[in-house]
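[1] after the sequence you'll find the predicted model.
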Amino acid sequence: MRQTILVVDDEIGIRLLLEDLLEADGYKVYTAENGKEALEMIGTHPIDLMMIDYKLPIIDGIEVIKQLEKDKKELMIMLMSGLAENLPDEIYKIPNIKKVLSKPFDVMEVRKYINELLAD
């Protein structure tokens, strides 16, 4: 079965870019533009990896991650942020967060990280 990735970002350009890139690599890609949509998607679809922006409308990215932890949802997370250097230290202690990406990111590097994460 194809592995699934959920891309959560309020910028449509980033969602489309990642969706095109990842579908070309054979992944099933879902997208959401805010944390509320992300939680709904996770509730209705099996997700292997979630790429989520730190700053989101309605429900913030970090709130989504904390909710998943509370619900004991096991999925790998790549956190994206325009200000990765300003993220609180607690972020790096969350076990499901496998990678923190600074925006703008190199899509080829991101593709490599994702393929490595999902290869296991």
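    That came in fine, so what should we check first? Numbers count the residues shown, from 1 in each chain.
[2] CA only for contacts and neighbour counts going forward, please
    Noted.
[3] wait, a strand at T31?
    Yes - according to DSSP: H, G, I helix; E, B strand; the rest coil, T31 belongs to a strand.
[4] that one and E37, how far apart?
    9 Å (C-alpha to C-alpha, to the nearest Å).
[5] between these two, who's got more neighbours?
    Applying other C-alpha atoms under 10 Å to T31 and E37 shows that T31 carries more neighbours, namely 22 against 16.
[6] so how far is A38 from that one?
    Distance of T31 to A38, given as C-alpha to C-alpha: 8 Å.
[7] how about K28?
    Counting by C-alpha to C-alpha, the gap from K28 to A38 is 15 Å.
[8] likewise E85?
    Using C-alpha to C-alpha, E85 is found at 24 Å from A38.
[9] who has more neighbours, these two?
    Legend: neighbour count by other C-alpha under 10 Å for E85 and A38, higher for A38 (22 against 10).
[10] another structure for you, compare them:
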Amino acid sequence: MLHKILVVDGHLGVCRLIKDVLIGEGYDVCICPEPLKALEIVQNDRFSLILLDVRIRGVDCWDLYHRIRAFCQGTIVLMASSVNLDQVVTAHENGVVDYFMKKPFDIKDLRKLVKALTGQQENCSCGP
């Protein structure tokens, strides 16, 4: 089964880098540098995994996370270069955050995380 991954990051270069790496691993990757567009995308498509940047200019990440979560019950990985670690730990303990990846990240770590997460998912309940 070909896993479909959505990358939501305000930096198009980061989106393209992640897409290139994951396409090379055999994944189907959709990139979205516009967070509100991501909401439309998750309403109309299915994804095995979503990589969501915490720091997208002009957007409340937690609000965006919850709005995406309303349409996608699959795994969401939050990515951030600087974030309050206590907030992330608390959110994870409360079941709000599935996984967290610190930026900048090593490409090997990205590959390893995505392989592990997509290998765990038999059925994705994202999208329609």
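    Sure thing, it's come through. Model, not experiment: these values are computed from the prediction.
[11] how about T4 of the first structure: what's its closest non-neighbour residue?
    Closest residue to T4 of the first structure apart from its sequence neighbours, by C-alpha to C-alpha, 6 or more residues apart in numbering: K28 at 4.6 Å.
[12] for that neighbour, give me its contacts.
    Contacts for K28 of the first structure were tallied using C-alpha atoms under 8 Å, 6 or more residues apart in numbering; they are 2-5, 22.
[13] which of these sits closest to D120 of the first structure?
    In terms of C-alpha to C-alpha, no member of the contacts of K28 of the first structure lies closer to D120 of the first structure than Q3, at 11.4 Å.
[14] pretty sure that closest one sits against Y30.
    No - the pair Q3 of the first structure and Y30 fails to qualify as a contact (C-alpha atoms under 8 Å) at a distance of 11.1 Å.
[15] residue closest to the middle of the second structure?
    Centroid-nearest residue in the second structure, with C-alpha atoms, centre = their mean: L51, separated by 1.4 Å.
[16] that one and V77 of the second structure: what is the separation?
    L51 of the second structure is 5 Å from V77 of the second structure, where distance means C-alpha to C-alpha.
[17] same deal with D28 of the second structure?
    Note on D28 of the second structure: its distance to V77 of the second structure, by C-alpha to C-alpha, is 17 Å.
[18] what's the match for V83 of the second structure in the first structure?
    In the first structure, the residue paired with V83 of the second structure according to TM-score structural alignment is A84.
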